[in-house]
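Enquirer: kindly return the folded structure for what I paste below:
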Amino acid sequence: MPNDRPRSRRRLSSYRFGEPGGTVTDTVGQVRRVFLSITFLRWIGPGLIVPVLVLVLTFNGLDLAQVGIVFAVYGATTVLFELPTGGLADSIGRRSVLIMAGILFIALDVLLLVGTTLPVFLLAAFLGGAGRALSSGPLESWYVDRARAIDPSLVLRKDFSTAGVLEGVALLCGALASVGLANLPPGSIAGLSNVLVSALGAAIADGVFVLAVLGTVREPERSRGSIGSAFGEVPAVIRDGVRIAGSRRSIRLLLGTTFGVAVAAVSIETLWQPRYADLLGGPHEAAKIAGLVVAGFALASVVGSALAQHLPGRLADAPGRSAAVALTFSAFGLVAMAASNDPWLLTFSILCVYAFFALSHVLRQELLHEWVPSERRTTIVSVDSLAGQLGNVGASLVLVPIAGATSIATGWLLGAAAAFVASLVVASVRMPTDAERQQIHAGAPADTA
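Expert: Predicted coordinates for the structure are as follows:
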């Protein structure tokens, strides 16, 4: 037994770092550096394009109802590919899936750059949704497998925390770069409008991401299954997730909360840019500050997430009620957004909403993991993600067209209603008792009250 770990280390170090098919790093430090650097590069592109995404669509003549359709296609595609991505990565390799995702992100950026019609943007949404689903998980799985093969006792929490910080920093850097690009003289880069130039920057950033994956992420050869067989596992995954959720009231309530929060979030994500354009005098003026606003969103989310660790006693012991309080304040923030005619007040209100969303997310995730048996944890997390995507699609198809036909303020009031209902739903979710924990791990329907 004492020789197990050295043998594992020699086996890994027999591969040469940088070679395709079977190459891995031979120390945890090398694996960690690859993981963190690829995580950072993954999120620069989104940081560049998110601040101006809706502006790009409306700049090319789409109305809010059509923007909602584009977002709905993106969400529906992500739903379609969300669950099978784990099986696909295990089948053809995590590195291959990351490369596929990066190529789809580049295609999305290019279509946003050159597109002028709804069909082109729908294609962009489909490719981007597929890329988003494919990029969920394979890098983290690669890191855990590689690092744990070298050091089976490695504690992962610190590295995942660092990865989360780098993700936020990358989004912040991308958003600030978007501000700089938007404030260049129009036409100074390839004759592009300052609304579109960020899409070019995102394409370059995503190209760097793909090259970095090609050059640094390596894994041993594995038996290759078919894509069809990976997708064939989806019905069984869904059935298993639905069975567990149906047997536990707390999980059902948490899934319902995720759906409601997603509806509220979509009301912000699809409507804030047109609202700033209204308040500031047009999409070009809005593009100049959109990156700063998104940077503020990222910082507000960091604050909200950090606050979850510093709740006072009663709130810390009752995460369901604390999440309900956070979502109630989010609903108030959405009402303030609807009433605001000042860009500074609007910005402050949105930052508060994002901070409380982030706080509630941490608490809801804690509750979800407490109620899920370890052998079905990934399945239920995927179902939770699916609930959020369904909320995204539903809001994009219903809420956004209503806002387009009435007013942006109406859309935000509907979002506030969704957040408030979600707060009522999650308020009754509590931590399991010791007896219920035993039932959960035994596979029994522990929460029937």
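
Enquirer: CA only for contacts and neighbour counts going forward, please
Expert: Noted.

Enquirer: quick one, what contacts Leu399?
Expert: With contact set as CA atoms under 8 Å, 6 or more residues apart in numbering, Leu399 has these partners: Ser267, Gly411, Leu414.

Enquirer: check which helix or strand the first one maps to.
Expert: So the one you mean is Ser267. Counting by DSSP states H and E, the element that carries Ser267 is helix 249-269.

Enquirer: which residue, other than its chain neighbours, is closest to Ala409?
Expert: With sequence-adjacent residues excluded and distances taken as CA to CA, 6 or more residues apart in numbering, Ala409 is closest to Ala338, at 4.2 Å.

Enquirer: so the one you found makes contact with Ser407?
Expert: No - assessed by CA atoms under 8 Å, Ala338 is found out of contact with Ser407, at 9.4 Å.

Enquirer: what strand or helix carries the residue nearest to Ala409?
Expert: When secondary structure is defined by DSSP H and E, Ala338 falls within helix 319-339.

Enquirer: check contacts around Ser193.
Expert: Contact analysis of Ser193 by CA under 8 Å, 6+ apart lists Pro186, Gly187.

Enquirer: check contacts around the closest residue to Leu48 other than its chain neighbours.
Expert: Leaving out its chain neighbours, the residue that sits closest to Leu48 by CA to CA, 6+ apart is Gly174, at 4.4 Å. With contacts defined as CA under 8 Å, 6+ apart, Gly174 is in contact with Trp43, Ile44, Gly45, Pro46, Gly47, Leu48, Gly291.

Enquirer: how about a cut-off of 7 Å?
Expert: Gly174 makes contact with Ile44, Gly45, Gly47, Leu48, according to CA atoms under 7 Å, 6 or more residues apart in numbering.

Enquirer: and what of Val34?
Expert: For Val34, the contact set (CA under 7 Å, 6+ apart) comprises Thr216.

Enquirer: what does Leu176 give?
Expert: Here Leu176 is in contact with Gly291, Leu292, Ala295 (CA under 7 Å, 6+ apart).

Enquirer: now do the SS call for Ala190.
Expert: State at Ala190, reduced to three classes by DSSP: H, G, I helix; E, B strand; the rest coil: coil.

Enquirer: what is the burial count for it?
Expert: A count of nearby residues for Ala190, using other CA atoms under 10 Å, gives 9.

Enquirer: and if you look at Pro119?
Expert: Applying other CA under 10 Å, we find 11 other residues in the vicinity of Pro119.

Enquirer: which strand or helix spans it?
Expert: Pro119 belongs to helix 118-134 when elements are defined using DSSP H and E.

Enquirer: before we go on, could you also do this sequence so I can check it against the first one:
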Amino acid sequence: MSSLLRRTGPFAHRNARLYVLFTVLYNARAYYPVLAVFFTDLGLTLERFVLLNLVWALAIFVLEVPSGALADTLGRKKLVVFASMLMVVEMAILLLAPKDGGTLLFALCILNRLLSGTSEAAASGADEALAYDSLPEEGRESAWDEVMGAAMRWRAVGLLLAMALGGLLYDPSWLAKIGIVIPLDIAHRLPVAVVFCQALACVVIALRMEETPHHAIGTAAARCASAFRLTLRTAKMAFTTRSIAVIIFGGLLIDSVARNFATVNSEYLRLISIPEWAFGLIGAATGMLSFFVPEIARKLNARFSPLGVLGIAGALAVVALGLLAPAWPWFGVLPSMLLMTLLGLVGFTVSRHLHASATSSQRATLLSVRGLAFNLGYGSVSLGFSILLARMKETHGDDAFRAALLWQMPAVAVMIALFFAWAWRGRLGLAGRNHPDH
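Expert: This next block holds a predicted model:
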């Protein structure tokens, strides 16, 4: 982190510095600790909220790889600027959405999720590729490890601040005790207002980035045709190269389960009797733990193969889900924090492996293939969890959420066990150093 502040090493290059700043402001969103309760307090049911996550994932499914290919052909900077502008619009919609607005509210929430998914698809891969390809070719892999590690640490700091601020802003009861009264409806929008300001900053940062060579020739139509061909070639390469496909599928399996829980985490905290003002503080504590994940991930990846690291993450995910299921008051916070930190470990491992496997001309596209697969997995898990919630509501009534958690754990354990039993029959083993062809 000190080299970032001193602008030395890989951070002597503008794109590397701006990438860290962009990824912090783009991802550290103050409404995260209250995400589920924000939508349900607006007037949506929990099942509808979970379905919104499917809409978000479907938007990425349609646009993720084409956006990466367009970044590799039309320009990475254009995609990052576009993503930032969409972030501004999606936040504005949440600021203006009417409480208990019925069909209009649901329609606006769907539009918000569509724009959010489109923004994620546009930024995914393009921002990393801008930073990675701006680094000198000599020593690029080790330099990228330093950039990625700094980005993850600063994101952890950003999340720590955003989570603490978001939870405190959403529940102004603590301010009322010292004589500061904020109407509840206004307080519920304040975390979104903070992220709206971050979105404006992201636009400015994206405009300051420098375009890197993207191997584009010919007219816009020719470049779009080239993007389509690049999409097909890269997707075929990703899913027919075993060393890449296994890591993508293993990563998405763990990531999708952890992310689905992350979206309903605030409802879980309500379930285990945590006061709303503490949601952000718990999120901040999780962010503090995430600060140490890059170094742990680096050491694990130096000792084990990528599949070995994912195997460790999968085992920890099953343990966390098992401890979440009983919904013990207060103690349930610990396994939820463990599940969140696994997102960083999986992301570091998969990203490191894919960067080592990609050529410069297809890097953003391959990263977008990863994003496509991850978000398709996330959407599938969200849909399955929504269906499970609906079924549990028929038999368990108001205790449906707790019942769904109990059913989720064994189902996920079986899926992870079957995947790794199949994967370890191939060439990737638990022991050995990380290598794209290992």
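
Enquirer: name the helices or strands packed onto the next helix or strand after the helix holding Pro119 of the first structure?
Expert: Using DSSP H and E, the next helix or strand after helix 118-134 of the first structure towards the C-terminus is helix 138-150. Other elements packing on helix 138-150 of the first structure under the criterion 3 or more CA pairs under 7 Å, 6 or more residues apart in numbering; DSSP states H and E are helix 4-13, helix 28-42, helix 94-114.

Enquirer: mean distance between the last one and the second structure after superposition?
Expert: For helix 94-114 of the first structure, the mean deviation from the second structure after alignment is 1.9 Å (mean CA distance after the TM-score superposition for the first structure).

Enquirer: circling back: what's the residue nearest to Ala409 of the first structure aligned with over in the second structure?
Expert: For Ala338 of the first structure, the equivalent position in the second structure is taken to be Ala325, counting by TM-score structural alignment.

Enquirer: so that match touches Ala404, yeah?
Expert: No - using CA atoms under 7 Å, Ala325 of the second structure makes no contact with Ala404, being 8.4 Å away.

Enquirer: for the first structure, longest helix please?
Expert: Using DSSP state H to assign secondary structure, the helix with the most residues in the first structure is helix 343-371.

Enquirer: who are the packing partners of that helix?
Expert: With contacts defined as 3+ CA pairs under 7 Å, 6+ apart, the packing partners of helix 343-371 of the first structure are helix 249-269, helix 283-307, helix 319-339.

Enquirer: kindly recompute the last result at 6 Å.
Expert: Under the contact criterion of 3 or more CA pairs under 6 Å, 6 or more residues apart in numbering; DSSP states H and E, the helices and strands touching helix 343-371 of the first structure comprise helix 283-307, helix 319-339.

Enquirer: which parts of it are buried?
Expert: Taking 16 or more other CA atoms under 10 Å as the basis for neighbour counts, the residues of helix 343-371 of the first structure that come out buried are 343, 346-364, 367-368, 370-371.

Enquirer: what's the closest non-adjacent residue to the residue mapped onto Gly115 of the first structure from the second structure?
Expert: In the second structure, the residue matched to Gly115 of the first structure (TM-score structural alignment) is Ala97. Spatial nearest neighbour of Ala97 of the second structure, chain neighbours left out: Leu105 (6.1 Å); criterion: CA to CA, 6+ apart.

Enquirer: how many other residues sit next to that neighbour?
Expert: 20.

Enquirer: and if you look at Gly187 of the first structure?
Expert: Neighbours around Gly187 of the first structure, by other CA under 10 Å: 12.

Enquirer: sorry, back to before: contacts for the helix or strand immediately after the helix holding Ser267 of the first structure in the chain?
Expert: Downstream of helix 249-269 of the first structure, the next assigned helix or strand under DSSP H and E is helix 272-280. The set of residues external to helix 272-280 of the first structure that reach it, using CA atoms under 6 Å, 6 or more residues apart in numbering, is Pro283, Ala286.

Enquirer: one more time with 8 Å, if that's ok
Expert: Residues outside helix 272-280 of the first structure that contact it (CA under 8 Å, 6+ apart) are 51-52, 54-55, 283-286, 290, 341-343, 408.

Enquirer: please apply the same query to stretch 35-53 of the first structure.
Expert: Contact with stretch 35-53 of the first structure is made by 139-140, 143, 159, 162-163, 166-167, 169-178, 195, 198-199, 201-203, 205-206, 208-209, 212-213, 273, 287, 290-291, 293-294, as judged by CA under 8 Å, 6+ apart.

Enquirer: now do 7 Å
Expert: Contacts of stretch 35-53 of the first structure with the rest of the structure, by CA under 7 Å, 6+ apart, involve 143, 163, 166-167, 170-175, 177-178, 195, 198-199, 201-202, 205-206, 209, 212-213, 287, 290-291, 294.

Enquirer: still on that earlier bit, any idea how far the residue nearest to Ala97 of the second structure is from Thr40 of the second structure?
Expert: 11 Å (CA to CA, to the nearest Å).

Enquirer: now find how far off-centre stretch 339-351 of the second structure is within its chain.
Expert: Relative to its chain's centre, stretch 339-351 of the second structure lies at 10 Å (CA atoms, centre = their mean, to the nearest Å).

Enquirer: I'd say the residue nearest to Ala409 of the first structure and Leu413 touch.
Expert: Yes - under the criterion of CA under 7 Å, Ala338 of the first structure lies in contact with Leu413, with a separation of 6.4 Å.

Enquirer: could you dump the helices and strands packed on helix 343-371 of the first structure to JSON lines with distance to Leu123 of the first structure?
Expert: Formatted as JSON lines, these follow (distance: least, CA to CA, whole Å):
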{"stretch": "helix 283-307", "distance to Leu123 of the first structure": "23"}
{"stretch": "helix 319-339", "distance to Leu123 of the first structure": "31"}
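
Enquirer: which of the ones you listed sits most buried?
Expert: For these, ranked by mean neighbour count under the definition mean count of other CA atoms under 10 Å, the leader is helix 319-339 at a mean of 24.

Enquirer: mean shift of that helix relative to the second structure?
Expert: Its matched residues in the second structure lie on average 2.1 Å from helix 319-339 of the first structure after superposition (mean CA distance after the TM-score superposition for the first structure).

Enquirer: if I take that helix and helix 249-269, what angle do their directions form?
Expert: Direction vectors for helix 319-339 of the first structure and helix 249-269, defined by axes from the mean of the first three to the mean of the last three CA atoms, to 10 degrees, enclose an angle of 20 degrees.
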